[in-house]
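1. Predicted model and sequence below, questions to follow.
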Amino acid sequence: MSLDLPPLIRDRLQDWQAGLRALDGASKSTITAYGADVAGFLAFLARHWGESPVPRRLAAITATDLRAWMAHERGRGISARSLARELSSVKSFWRWLAEREGFDPTVVLSARNPRFRTPLPRPLAEDAAREVLSVVGHQHETPWIAARDVAVVTLLYGCGLRISEALALRGSDHPLPEVLRVRGKGGRERLVPVLSAAREAVAAYARLCPMDLTAEGPLFRGARGKALNPRLIAKAMERARMQLGLPRTATPHALRHSFATHLLSAGGDLRAIQELLGHASLSTTQIYTGVDTARLLEVYDRTHPHA
């Protein structure tokens, strides 16, 4: 947070961040990023105006001021996507501040986000996803480690978990229930059905694991008994990718994308997929409809070549 800001504004910024933590359940890293976005914006205004950005002055902000800030950010190489995130942080703070200081935040809240093209997720084909699960199981010469890696990647593809969510499971979660309660981003909880293949993969790992999987300890362990480092699963995916000739986008997170895309292709309901993935907004989940359409067009072009 910038030390050039007046004490009152620094206090307001800290109060806003505390509210995000308490009410929205945002993660520490997210709150830090939001705070840096807003502090940077306020520091720009101080330089742009030549005076401290106190509430009275902030209430009089103009659309021209906002355009000047956006031009400054783009001029220093900030992408349209990153600028949109910064503007979102600023709008959130402005809305909060206006309620407490009693001014109209419309000028900031009505600012248009910069346009950018959202890249589509890069899921694996269904046969490739199944091959990954098979190949991972034959990579390590130590049986329990091979079984562990299979269990983790099966949870990513079979349940749509994030790698952080899979590695956050505790010993008390074994044996896996038919429906698993998962705590995702922002502390949001969701219920995820667990396929029998995932339950069996985790059970196979637990039987072979030489460590005592205590109720409060991590379910997935490294070779020395500590919590499994996600980098080890990324390396297992790298090896599988090279063996199968898959693109560099075949990462652990691509298995989660594959879970969503394959469900949608099979006729899954978008709202239900949103709940399974733990997305706060349906618009986040709707990106998978673009993947499905892109695949359809790819198949069309391949099977109906243009003259």
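-> Here it is on my side, so go on.
2. can we go C-alpha only for contacts and neighbour counts from here?
-> Fine.
3. where does residue 191 land in three-state SS?
-> State at residue 191, reduced to three classes by DSSP: H, G, I helix; E, B strand; the rest coil: strand.
4. so how far is residue 197 from it?
-> 18 Å (CA to CA, to the nearest Å).
5. and the nearest residue to residue 109 once chain neighbours are set aside, what element?
-> Closest residue to residue 109 apart from its sequence neighbours, by CA to CA, 6 or more residues apart in numbering: residue 91 at 5.6 Å. Take DSSP states H and E as the rule and residue 91 turns out to sit in helix 80-101.
6. and that helix, what other elements does it pack with?
-> Contacts defined by 3 or more CA pairs under 8 Å, 6 or more residues apart in numbering; DSSP states H and E place helix 80-101 against helix 7-19, helix 28-49, helix 63-75, helix 106-109.
7. For it, which residues meet the burial criterion?
-> Across helix 80-101, burial judged by 16 or more other CA atoms under 10 Å covers 80, 82-98.
8. Go ahead and confirm the residue nearest to residue 109 touches residue 98.
-> No. Look at residue 91 against residue 98 with CA atoms under 8 Å: they stay out of range, at 10.3 Å.
9. The most centrally placed residue in the chain and residue 161, how far apart?
-> By CA atoms, centre = their mean, the chain has its centre lying nearest to residue 185, at 7.2 Å. Residue 185 sits 11 Å away from residue 161, going by CA to CA.
10. one step back: so which of the helices and strands packed on helix 80-101 comes closest to residue 204?
-> Minimum separation from residue 204 across the helices and strands packed on helix 80-101 (CA to CA) falls at helix 28-49, 35.1 Å.
11. counting contacts, what elements does that closest one pack onto?
-> Counting contacts by 3+ CA pairs under 8 Å, 6+ apart, helix 28-49 packs against helix 7-19, helix 63-75, helix 80-101.
12. Off-centre distance for it?
-> Relative to the chain's own centre, helix 28-49 is displaced by 22 Å; criterion: CA atoms, centre = their mean, to the nearest Å.
13. buried sites along that helix?
-> 31, 33-46.
14. and the angle from it to helix 80-101?
-> Between helix 28-49 and helix 80-101, the angle comes out at 80 degrees (axes from the mean of the first three to the mean of the last three CA atoms, to 10 degrees).
15. Moving along the chain from helix 28-49, name the first helix or strand you hit.
-> helix 55-58.
16. ok, residues contacting stretch 117-126?
-> The contact list for stretch 117-126 (CA atoms under 8 Å, 6 or more residues apart in numbering) reads 249-250, 254-258, 261-262, 287-288, 290-291.
17. By the neighbour-count criterion, which of the residues you listed qualify as buried?
-> 250, 254-258, 261-262, 288, 291.
18. For my notes, please list the residues you listed in JSON lines and give distance to residue 168 and secondary structure for each entry.
-> Shown next, in JSON lines, are the buried ones among the contacts of stretch 117-126 (distance: CA to CA, whole Å; DSSP: H, G, I helix; E, B strand; the rest coil):
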{"residue": "250", "distance to residue 168": "22", "secondary structure": "coil"}
{"residue": "254", "distance to residue 168": "19", "secondary structure": "helix"}
{"residue": "255", "distance to residue 168": "17", "secondary structure": "helix"}
{"residue": "256", "distance to residue 168": "16", "secondary structure": "helix"}
{"residue": "257", "distance to residue 168": "19", "secondary structure": "helix"}
{"residue": "258", "distance to residue 168": "21", "secondary structure": "helix"}
{"residue": "261", "distance to residue 168": "24", "secondary structure": "helix"}
{"residue": "262", "distance to residue 168": "25", "secondary structure": "helix"}
{"residue": "288", "distance to residue 168": "26", "secondary structure": "helix"}
{"residue": "291", "distance to residue 168": "29", "secondary structure": "helix"}
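19. another structure for you, compare them:
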Amino acid sequence: MSKVDILEAWQAHLADGRRRSPHTVRAYLAAANRLLQATGLGNFNDVAKLDGPALRRQLAARRAEGLSNASAARELSALKGFVSFARSQVGEDATPPRLRGPRLKKGLPRPVTPDEAVNVADLVAGTANEAWTGARDRAVLLLMYGAGLRIAEALSLKGGDLPLGDTLAVTGKGGKQRVVPLISIIRAAVADYVEKCPWPIEREQPLFRGQKGGTLSQGMVQKAMARARIALGLPSTATPHALRHSFATHLLSAGADLRSLQELLGHASLGSTQIYTKVDAATLLDTYRSAHPREKKPSG
């Protein structure tokens, strides 16, 4: 097996087996390619023998190139996953090498990518025990990602909010009301759930119902997303609330101003919204370091 064969197998595993987003597949494939170039290895047996110190040396070389803590953590995750995959290919225990990554500053939201958000919602729907609960959870998650709702706000919707139009009046923290736009995919997802729901959707009753017809709990949505997160290989930060963070970050990246974003999120203070400027800047810098030709080592 050549190096090309190894990388193709790794790419197929990420894209088809783990259903990672195209962006993640590219990043993890590049990390594996750099490791193979640095070590000169060309088969899974040798890759499977790599240990913690070997990966630490590779990571140190990358850090010397100016890699940020966040990018270094992602690089390490890719390398550990690659070695784990190699071990599974040669019939060994697929446990990855034990190695701690760099410490990351806490405080900034950790959004998911658009592909990851949609993949999570679709996987939740496709793996549910019943079609109606899958449609329900998908609709809730898309309300959080596509309209920026908090989970409690989504679950507080009632039958009287139907039929959904182009906008939705939401009551947030402190009883503050705001109006959010609803794109067609959200309206379609809610309509699909309503059609499949075995319980009558009454005006004063919760829109999203639990298995026995009561109010759907936040814990059920969180568990559904946790299962999808694990299946897709996403980090533990990929929670339902991360979908709201993604809504904010992606709007800011697309040119939304802070005041408008504050209104859409229902923040009482602009300071709460300003944190997303740091998230967007961090994402931009990470993209720059990944794409700028002076940040790349010559291939060969």
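-> Received it, and whenever you're ready, just let me know what you need. Note that this is a predicted model, so its numbers are computed, not measured.
20. all helices of the stretch 201-300 of structure 2, in order?
-> 218-232, 240-253, 258-265, 270-291 (DSSP state H, counting those that start in this stretch).
21. against structure 1, where does the shortest one fall?
-> If I follow you right, that is helix 258-265 of structure 2. Here helix 258-265 of structure 2 aligns to structure 1 at residues 270-277, judged by TM-score structural alignment.
22. now the matching stretch: how far from the chain's centre is it?
-> 15 Å.
23. Give me the buried stretch members for it, please.
-> Quick answer for stretch 270-277 of structure 1 (16+ other CA under 10 Å): 270, 273-277.
24. what about residue 46 of structure 2, is that helix, strand or coil?
-> Applying three-state DSSP: residue 46 of structure 2 is helix.
25. list the contacts for residue 14 of structure 1?
-> Contacts of residue 14 of structure 1 by CA under 8 Å, 6+ apart: none found.
26. aligned partner of residue 225 of structure 2 in structure 1?
-> Using TM-score structural alignment, the partner of residue 225 of structure 2 in structure 1 is residue 237.
27. Please work out how many residues are found near the nearest residue to its match once chain neighbours are set aside.
-> Closest residue to residue 237 of structure 1 apart from its sequence neighbours, by CA to CA, 6+ apart: residue 251 at 6.0 Å. Residue 251 of structure 1: 22 surrounding residues under other CA atoms under 10 Å.
28. which ones are touching the equivalent of residue 251 of structure 1 over in structure 2?
-> Under the alignment (TM-score structural alignment), residue 251 of structure 1 maps onto residue 239 of structure 2. Applying CA under 8 Å, 6+ apart to residue 239 of structure 2 gives the contacts 222, 225-226.
29. next one: residue 128 of structure 2
-> Counted by CA under 8 Å, 6+ apart, residue 128 of structure 2 has contacts residue 134.
30. swap the cut-off to 10 Å and go again
-> Residue 128 of structure 2 makes contacts with 134-137, 224, as judged by CA atoms under 10 Å, 6 or more residues apart in numbering.
31. Report the secondary structure state of the residue mapped onto it from structure 1.
-> When structure 1 is aligned by TM-score structural alignment, residue 128 of structure 2 is paired with residue 140. The three-state assignment at residue 140 of structure 1 reads coil, by three-state DSSP.
32. separation between residue 140 of structure 1 and residue 253 of structure 1?
-> Counting by CA to CA - residue 140 of structure 1 and residue 253 of structure 1 are separated by 21 Å.
33. For the strand or helix carrying residue 146 of structure 2, what is the distance to the chain centroid?
-> Using DSSP H and E, residue 146 of structure 2 sits in helix 131-147. Relative to the centre of its chain, helix 131-147 of structure 2 is centred 15 Å away, using CA atoms, centre = their mean.
34. re the thing from before, I'd like the helices and strands packed on helix 28-49 of structure 1 as JSON lines, with distance to residue 216 of structure 1 appended.
-> Below are these laid out as JSON lines (distance: least, CA to CA, whole Å):
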{"stretch": "helix 7-19", "distance to residue 216 of structure 1": "29"}
{"stretch": "helix 63-75", "distance to residue 216 of structure 1": "46"}
{"stretch": "helix 80-101", "distance to residue 216 of structure 1": "36"}
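35. What count of nearby residues applies to residue 71 of structure 1?
-> 12.
36. what residue of structure 2 matches up with residue 217 of structure 1?
-> When structure 2 is aligned by TM-score structural alignment, the residue opposite residue 217 of structure 1 is residue 205.
37. Report the buried residues of stretch 277-291 of structure 2.
-> Buried residues in stretch 277-291 of structure 2 (16+ other CA under 10 Å): 279-280, 283, 289-290.
38. Would you tell me which one of those residues comes nearest to residue 45 of structure 2?
-> Using CA to CA, those come closest to residue 45 of structure 2 at residue 290, 29.1 Å.
39. and the residue mapped onto the closest one from structure 1, what is it in contact with?
-> In structure 1, the residue matched to residue 290 of structure 2 (TM-score structural alignment) is residue 302. Residues near residue 302 of structure 1 by CA under 10 Å, 6+ apart: residue 296.
40. if we can go back for a sec, so which of the helices and strands packed on helix 80-101 of structure 1 comes closest to residue 242 of structure 1?
-> If we rank these by CA to CA, the stretch that ends up nearest is helix 28-49, at 32.8 Å.
41. so that closest one matches what in structure 2?
-> By TM-score structural alignment, helix 28-49 of structure 1 lines up with nothing in structure 2.
42. Over to stretch 158-172 of structure 1?
-> Taking TM-score structural alignment, stretch 158-172 of structure 1 hits residues 146-160 over in structure 2.
43. out of everything not next to it in sequence, what's closest to residue 140 of structure 2?
-> Residue 140 of structure 2 sits nearest to residue 154 (CA to CA, 6+ apart), 6.3 Å away.
44. Off-centre distance for the helix or strand hosting the one you found?
-> For residue 154 of structure 2, the host element (DSSP H and E) is helix 151-155. Averaging C-alpha positions (CA atoms, centre = their mean) puts helix 151-155 of structure 2 19 Å from its chain's average.
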